[in-house]
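J.: I would like to see how this sequence folds:
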Amino acid sequence: MANLRKNVAIDLGTATVLVYMRGKGVMLNEPSVVAMDSYTGKVLSVGKEAKKMLGRTPGNIIATRPMKDGVIADFNTTEKMLTYFIQKTLGKSFVKPNVVICVPSEITQVQRRAVIQASKYAGAYKTYLIEEPLAAAIGAGVDIGDAGGSMIIDIGGGTTDVAVISLGGIIINSSIPIAGDECDMAIANYIKRKYNMIIGERTAEDIKINIATAYPRDDDELYEVRGRNLINGLPMHVFITSSDISEALSKPLNKIVDTVHDVLEQTPPELAADLFERGALMTGGGSLITGFDKKIQEKIGIKVRLAEGPVTAVVRGTGKALNWIDKLDSSEMGEESGRKKAIEERMKRNYI
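T.: Next up, the predicted model:
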């Protein structure tokens, strides 16, 4: 039966869930949203269909995001969401899969146990955890077993993880609850203040995807936004520019830049010298904001570049970690040092 058991890698993100299977690549990429009937507790839809219901549901239907700031906020809903995604990926199977899930680098032991338990109840045989910066580095093609230092800036939906990696482990890191969702909120608040118009989170996200920029563009085209007038409550529309959005995003983006700077300040001198030569690597959906790499580069003084396929880098790295699944941390209390040592040994023997 062990030979029939499949191994699945999951990027359990605040905004998106990605599922990877060895030999098949990324099998699923859907929003981490669940729509439920509040009367019966029955799940009505999950993922893309549920996201369409955000802000549009009648009183008895609740569309929610069970993940917040990279960790589980609603255990029961997260369990149902994981069950749906695992079954959608594997189909009907009598053999429970092994699951590798990436988690923020500064997750607490309580939050770690919640992820393991939710995965177990969702149908996993064993659940293994790997930190997002390590997974992002592996997915971006970084040799994490190398003695030289590598900096990873992973900007997801709920958290931004910044880490310096060497010899298969995280040397210095910081995780902050400021990322894509915070940018959406900043855009919505800016439009509310400047134009007296209220917009939903889906609209704010669309604005971010289409015209978000760290610096105003030269070709400042107008972008139409529809919402509700704050004063009279009637529908209205306005035209905004990338200059508006760069102003709206200045606060959250500056906080991320300051976090990168703080991590660099705490990096040992030898590794800092490596980073000056190698630069830093950006992953995650938030790294796609136009000009954000240049903004960070101006602050820290070293080259910053985007990884290839930044949105799927974390789940691809988590998928590669399936190669040494038996060496990952499956305990609820965590065995950090032993796991890192095992990864280092595997990397030195070129198992990846």
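J.: alpha carbons only for contacts and neighbour counts from here, please
T.: Fine.
J.: can you pull the buried residues of the helix or strand harbouring residue 295?
T.: For residue 295, the host element (DSSP states H and E) is helix 292-300. By 16 or more other CA atoms under 10 Å, the buried positions in helix 292-300 come out as 292, 293, 295, 296, 297, 300.
J.: neighbours around the closest residue to the last one other than its chain neighbours, how many?
T.: Closest residue to residue 300 apart from its sequence neighbours, by CA to CA, 6 or more residues apart in numbering: residue 261 at 5.9 Å. Taking other CA atoms under 10 Å as the neighbour definition, residue 261 ends up with a count of 16.
J.: Considering the buried residues of helix 292-300, which is situated nearest to residue 326?
T.: Closest approach between the buried residues of helix 292-300 and residue 326, by CA to CA: residue 293, at 36.1 Å.
J.: before we go on, could you also do this sequence so I can check it against the first one:
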Amino acid sequence: GKEPVLSAIGAGIPMNEHSDHMVVDIGGGTTDIAVISLGGIVASTSVKVAGNRFDQAIADYIKKNYNLAIGERTAEDIKIKIGSAVPIDDESMRLTIKGRDLMFGLPKVVEIHSAEVTEAISDELDEVMRAIKSVLHDTPPELAADIMEKGIVLTGGGALLRNIDELVYQETGVPAYIADEPLLCVAKGTGIALEHLDVYKRSIMSKR
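T.: Below is the predicted model:
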């Protein structure tokens, strides 16, 4: 898809300059990863693991470990309030959640800690990290060196997960940073692209 290019534009990356960028756009349904050079996509992949799958994994974990059924909104709430891509050793990072006890069918309240959320989404995060590594692996050495220096740009709602930049760095050795307004990047990119349609068309058309 063209989403990573739009995200790159939204993240304020000038598309037609002589430089290389890697963008990881963690949306709701998919994570799009692209290395962009001279306005064209050099290496990219897309995996069907992103925000929604994180939420689902949290709900599954709570069902399995607490025998508690929670809704999608509660799962997302947990992710936003205490979720972290790497374990946080902070006792205050706890949340009391309400759900339905699967054994008795009655409402029940449990308290969960941030580290449990990290554990719940670890498989999903692994998949995203593997995808990032595979794109880095497919990137020509001189571009990869450029990216090592500049870092990986994280955008999309999933970029708002605490410490996701830290996890990317731990896993790849490449510094990662979050775009200024990660959620708006794609929307903003689309708007900016429309303003500069001619330049943009050239950047999409110019396959290396």
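J.: Overlay the chains and give the TM-score.
T.: With the length set by TM-score structural alignment, normalised by the length of structure 2, the two chains reach a TM-score of 0.94; 207 aligned residues with a CA RMSD of 1.9 Å.
J.: Give me the aligned partner of the residue nearest to residue 300 of structure 1 over in structure 2.
T.: Applying TM-score structural alignment, one finds that residue 261 of structure 1 aligns to residue 133 in structure 2.
J.: So its match lies in a helix, does it not?
T.: Yes - assessed with DSSP: H, G, I helix; E, B strand; the rest coil, residue 133 of structure 2 lies in a helix.
J.: sorry, back to before: which among the buried residues of helix 292-300 of structure 1 gets closest to residue 179 of structure 1?
T.: Out of these, the member with the shortest distance to residue 179 of structure 1 (by CA to CA) is residue 292, at 12.4 Å.
J.: Relative to residue 299 of structure 1, how far out is the closest one?
T.: 11 Å (CA to CA, to the nearest Å).
J.: residue range for the helix holding residue 295 of structure 1 in structure 2?
T.: Helix 292-300 of structure 1 lines up with residues 164-172 of structure 2 when matched by TM-score structural alignment.
J.: quick one: contacts for residue 207 of structure 1?
T.: By CA atoms under 8 Å, 6 or more residues apart in numbering, residue 207 of structure 1 lies in contact with residue 187.
J.: show me where structure 2 has strands.
T.: Here structure 2 has its strands, by DSSP state E, at 20-26, 31-37, 40-47, 68-69, 94-101, 107-113, 152-155, 176-178.
J.: Put together JSON lines for those, with distance to residue 14 of structure 2 and mean neighbour count on each row.
T.: Below are these laid out as JSON lines (distance: least, CA to CA, whole Å; neighbours: other CA atoms under 10 Å):
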{"stretch": "strand 20-26", "distance to residue 14 of structure 2": "10", "mean neighbour count": "28"}
{"stretch": "strand 31-37", "distance to residue 14 of structure 2": "11", "mean neighbour count": "26"}
{"stretch": "strand 40-47", "distance to residue 14 of structure 2": "12", "mean neighbour count": "19"}
{"stretch": "strand 68-69", "distance to residue 14 of structure 2": "46", "mean neighbour count": "22"}
{"stretch": "strand 94-101", "distance to residue 14 of structure 2": "41", "mean neighbour count": "16"}
{"stretch": "strand 107-113", "distance to residue 14 of structure 2": "41", "mean neighbour count": "14"}
{"stretch": "strand 152-155", "distance to residue 14 of structure 2": "13", "mean neighbour count": "27"}
{"stretch": "strand 176-178", "distance to residue 14 of structure 2": "17", "mean neighbour count": "20"}
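J.: Ok, which of those comes nearest residue 86 of structure 2?
T.: Here strand 107-113 is closest among those (CA to CA), at 12.9 Å.
J.: which residue is nearest the middle of structure 2?
T.: By CA atoms, centre = their mean, structure 2 has its centre lying nearest to residue 26, at 3.0 Å.
J.: Just give me the match in structure 1 for it.
T.: That one, residue 26 of structure 2, aligns with residue 155 by TM-score structural alignment.
J.: Residue 328 of structure 1 reaches residue 131, doesn't it?
T.: No - here residue 328 of structure 1 does not reach residue 131: they are 10.4 Å apart, not a contact under CA atoms under 8 Å.
J.: Could you list the buried residues of stretch 105-119 of structure 1?
T.: 105, 111, 112, 113, 114, 115, 116, 117, 118, 119.
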